[in-house]
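> The following comprises the amino acid sequence and a computationally predicted model.
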Amino acid sequence: MGSKGFLNTFIIVLTSTLVFYGFSSVGALAFTNVSSKDFGDQTFVGPFDISRQKEQAVKEKLAADFITLQTDFAVDLTYQDITVALPAEVVTFDVEKTVEQSNSGKENPIVATVSVDGLRTILTQQFSSILFSEDSLQSIATGIERELGTGIMPLTIHITDYSDFTEIEIATSSIAVTEPSTSLTNLINALNGTEITSFATFSLFDFIKNNEIGVVSDEELTVLASVLYATILQTNFVIDERNIGSMLAPLAEPGFEAAVNEQLGLNFVFTNPNKTAFQLHVQSANGTIVSSITGMPLLYSYSPFVGQLESFEPKTVQQFSAFVPNGQVSVADEGRKGMEVEVHRTISYEGSVVVDEMISSDFYAPMPKIELHPLKKDSQQIPGNSNDGTVNSQDNQNSADSQNGLESNVDKDPSQLQGEDEIEVQYDKGGNIIE
């Protein structure tokens, strides 16, 4: 009887244990099924495809992918005209949060965390002239985290997108001008305050056309373009088109002329390569046109200067006319000196020159001086020997050669001249013989 009671008790305890274990297992399985995610088709995390995978498999995959992403880390931080690399150690990619925030059938961002302390060190060292507030640092860190969500490398992040900086005058220049016409005044007024947006290209012709300025002479447009050109050279803006004339414009400085000719299609065009916008200011007063550019400060300083200026004397061309009295010389054209000017620009950082670059080499050809001489020589002159060093005819030359005991080469077979001494004549850029 005692054995039977023990057996019944054992059976009851065993049954209860099995029932309890069964319910516990079912509950745990149900909880696991509820908490685990199944990702369907077209599900991505950054560039990584996690379609048709369960949560645990996704975590294992992303852990490996994030290690590769950290190894191939290539992120640049750009502030206006300076770009520096962001060290990978400043950034952490979070697998758990990424999976937790991911939704099936969608493109999901990678969850990245940027160390504000590390970012502060990088920005302070690399952009020492810029003061970053704590709010700016936090805003920039958040912006970097957002852009890292794509997982695409290499990546360039413009920190000016995530912080406000005080705008200052970047560059200025001026040029003397005579009394401007009404059309030029209207053009100057329209230009004043023009915004040059990020990566935008400015064309002087297009601006005049779009604003219905009217007709402005090429001479006045050249003056305006020249002062704009001198201003642009003090920035990192890109000069897309700039021309010079056959002779230097009267009011332009050598090396800083920007000739404009609507008929020939000679335009003035430049581009803003920065992510931020700038304002162009132009004013005319007291016989001077002043242009300037304002915007977020550039870290480099740009200083254009004339590196070399060389002039060339014009050669003299002698012509003969029956209208010039014997013994006299008439100057038909005084000619003009030629010029070659080289413009360089230093790019400096915190007072130290980083590079000295060549900007342009402008050449203006000389115009020859033209003298008119009489057709007949003074009867007192010895045939073939002109007091002014010119020769009237080949007969005079032959006669002079005979008088000096020299054989004339005229009418001689060219083959007979071979072997005789030949002097190579060299000319300078002005067309004059180099002795």
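Thanks, I have it.
> C-alpha only now, for contacts and for neighbours.
OK.
> For the residue nearest the centre of the chain, give its distance to Ser198.
Centroid check for the chain by CA atoms, centre = their mean gives Val238 as the closest residue, at 3.3 Å. Note on Val238: its distance to Ser198, by CA to CA, to the nearest Å, is 12 Å.
> Could you do His158 as well?
Using CA to CA, His158 is found at 12 Å from Ser198.
> Please apply the same query to Gln381.
To Ser198, Gln381 is 75 Å away according to CA to CA.
> So these two - more neighbours on which side?
More crowded of Gln381 and Ser198, by other CA atoms under 10 Å: Ser198, with 14 against 10.
> The more buried one against Pro273, yeah?
Yes - using CA atoms under 8 Å, Ser198 is in contact with Pro273, at 6.7 Å.
> tell me, what's touching Val238 and Ser198 both at once?
Counting by CA atoms under 8 Å, 6 or more residues apart in numbering, the shared contacts of Val238 and Ser198 are Asn272, Pro273.
> now the longest helix seen in the chain: how far from the chain's centre is it?
If you go by DSSP state H, the chain has its longest helix at helix 2-35. Relative to the centre of its chain, helix 2-35 is centred 79 Å away, using CA atoms, centre = their mean, to the nearest Å.
> Same question for stretch 138-148.
The answer for stretch 138-148 is 27 Å, by CA atoms, centre = their mean.
> structure B:
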Amino acid sequence: MRNQHGIKLFLVLMISVAYIFSFSHFGTLAYGAIVKNHDFFAEGTKIGSLSVAGKTANEALQLTDEELTKWLNETTITLKYKENNEQLDLRYFTFDLTETVQKAKNGQSNPVSVQFNSLDETLYSLSSRLNKEDIALEELEAEIMRAAQLLEIGSYQIRIEDYLLDGQSNEPQVISEFQLDSAFVENELDLFIGKTIELKATSQFSLLDYVKDEIGTVSALTLSKISTSIYEVILPTNFEMIERHISSELPEYAALGFEAKVDPELNYDLIFANGNEWSYFIEFEKVDDVFITYLKGPTLLNRYILLQEDEESFKPKTILQFNSELSPTESRVKVAGKDGQFIKIYREHRDENGAVLKKELISEDFYPPIHQIEITGLIVSTGDSTVTPGTENAEADGDPESQTGESTSIDENGEQAPPSDRDHLDSPKNDENSLWGKENEIPK
């Protein structure tokens, strides 16, 4: 009996020790598991793009707050509509990091809780004609929020055109056109009829490169007419001019301020850039012998007005060349004079309501005057008589213009111009013999 009582007591003690040991050991493990599940985030847990695996809620909140500060300082979000763009003020985003951490699910990517409060104002600043009814607003807001919910640092650009309910908004239309009068249309221009030049988005265009690749050999005159036509149609846009040339004399087919000369031998090219995010197209057509150039593409939001300012003209001088083969009262016009011209072309940017946004100088074109050259008979006074001298080396059947005895120039006031103003091409050659005079020369 006593042995049975001892055995029972031993068993009770063993069970009690085992219970206490198990409770302390497995209880600690169970408690640790429970605490870990509630206070530490599991592997694969993210808030935005930030991993918070193995972090407590307080640690995750602190890390997320630091990541948000970096995101606000280094991130830009820009909304674009046609050629306008508006950068969002990130202060209009309202973040709730506490709620984000509290609702974060273990082992998952959790978006940051955020709201944006000024979309209406931003859309109006892009265009007063943008209506929320015309936009897939929920999709646009979701795209804006996505950049903030992930807290990924970068530059985000969102085009409003991608969210317009009217899909026809970017259909090509005629933006501008130019007509080259039939008097200046030549057969070589037919090489361009039916051709379409694509001005790709955010790219440069070179006329010489295009002609080399697509057309072949073309005369400089035809290239200049094509270049002038293209220049005319792109000026009332926001395209940026990079290279342009003009002639020494304004050609008849071009208006003052709107010539664009192209010459492969002189390496004269027409180069410009389309900075828009969509393509434009240049097309050529011939109607009743009139050569028409079109610029087609999506309509521009702003208006671009060309202004012609500071136009001036410069009177030519008259250069007199004396020739003994002509009678004293006889004169001939060797080169007809032509006024010089100067003009400035400005491009004024106006918004859709007509307000001036900026004014840029496009060009300053100057064409020097062409001085008139007249040949007249030579009259020499000696005492009370007038003598008309001959020229020893003159040939009877020679060109009178090559037998010049003396030349001078007369300015626009009818006065004789100083020698420094005389055309060097028409002045007597200053060679070694001129120092001693000429044989049989009549004293002056």
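Done, it's in. Because the structure is a prediction, the values reported are computed rather than measured.
> Let me know the TM-score between chain one and chain two.
With the length set by TM-score structural alignment, normalised by the length of structure 1, the two chains reach a TM-score of 0.70; 371 aligned residues with a CA RMSD of 4.3 Å.
> Can you list the helices and strands that the helix or strand following the longest helix of structure 1 packs against?
Downstream of helix 2-35 of structure 1, the first helix or strand assigned by DSSP states H and E is strand 38-39. Helices and strands touching strand 38-39 of structure 1, by 3 or more CA pairs under 8 Å, 6 or more residues apart in numbering; DSSP states H and E, are strand 53-54.
> same thing but 10 Å
For strand 38-39 of structure 1, the packing partners by 3 or more CA pairs under 10 Å, 6 or more residues apart in numbering; DSSP states H and E come out as strand 53-54, helix 55-71.
> What's the match for Thr172 of structure 1 in structure 2?
Taking TM-score structural alignment, the alignment pairs Thr172 of structure 1 with Ser176 from structure 2.
> Contacts only, for that match.
With contacts defined as CA atoms under 10 Å, 6 or more residues apart in numbering, the neighbours of Ser176 of structure 2 are Glu232, Val233, Ile234, Leu235, Pro236, Thr237, Ile282, Thr293, Tyr294, Leu295, Lys296, Gly297.
> Structure 1: which residue goes with the first one?
By that I understand Glu232 of structure 2. Aligned partner of Glu232 of structure 2 by TM-score structural alignment: Ala230.
> what about the host helix or strand of that match, how far off from structure 2?
According to DSSP H and E, Ala230 of structure 1 maps onto helix 218-232. In the superposition against structure 2, helix 218-232 of structure 1 averages 1.6 Å from its aligned positions (mean CA distance after the TM-score superposition for structure 1).
> what packs against that helix?
Counting contacts by 3+ CA pairs under 10 Å, 6+ apart, helix 218-232 of structure 1 is packed against strand 168-176, helix 182-191, helix 204-210, strand 238-241, strand 269-271, strand 278-285, strand 288-295, strand 300-312.
> matching residues in structure 2 for the shortest one?
Right, strand 269-271 of structure 1. Matched against structure 2 by TM-score structural alignment, strand 269-271 of structure 1 falls on residues 271-273.
> what's the average distance of the matching stretch to structure 1?
Compared with structure 1 after the fit, stretch 271-273 of structure 2 shows a mean deviation of 0.9 Å (mean CA distance after the TM-score superposition for structure 1).
> what sits up against that stretch?
With contacts defined as CA under 10 Å, 6+ apart, stretch 271-273 of structure 2 is touched by 199-209, 227, 231, 234, 238-244.
> for stretch 18-27 of structure 2, same thing?
Stretch 18-27 of structure 2 is contacted by residues Val12, Leu13, Met14, Ile15, Ser16, Val17, Thr28, Leu29, Ala30, Gly32, Ala33 when judged by CA under 10 Å, 6+ apart.
> which one of these is nearest Leu140 of structure 2?
Among the contacts of stretch 18-27 of structure 2, Ala33 lies closest to Leu140 of structure 2 (CA to CA), at 43.5 Å.
> Report the contact partners of the closest one.
With contact taken as CA under 10 Å, 6+ apart, Ala33 of structure 2 is in contact with Gly27.
> Could you measure from the match of Glu232 of structure 2 over to Ile213 of structure 1?
From Ala230 of structure 1 across to Ile213 of structure 1, the span is 23 Å (CA to CA).
> cool, and Glu179 of structure 1?
For Glu179 of structure 1, the distance to Ile213 of structure 1 - CA to CA - is 18 Å.
> Equivalent analysis for Lys377 of structure 1, please.
Applying CA to CA to Lys377 of structure 1 and Ile213 of structure 1 gives a distance of 60 Å.
> cool, Leu187 of structure 1 as well?
The gap separating Leu187 of structure 1 from Ile213 of structure 1 is 6 Å, by CA to CA.
> Residues that sit against both of those two, list them.
Shared contacts of Leu187 of structure 1 and Ile213, defined by CA under 10 Å, 6+ apart, comprise Phe207.
> just checking, Arg120 of structure 1 is part of a helix?
Yes - under DSSP: H, G, I helix; E, B strand; the rest coil, Arg120 of structure 1 falls within a helix.
> correct me, but it touches Glu134?
Yes - Arg120 of structure 1 is within contact range of Glu134, at 8.8 Å (criterion: CA atoms under 10 Å).
> residues shared between the contacts of the two?
Ile140.
> More neighbours: those two, which one.
Between Arg120 of structure 1 and Glu134, Arg120 has the larger neighbour count (other CA under 10 Å), namely 17 against 11.
> which non-adjacent residue is nearest that one?
Closest residue to Arg120 of structure 1 apart from its sequence neighbours, by CA to CA, 6 or more residues apart in numbering: Leu137 at 6.7 Å.
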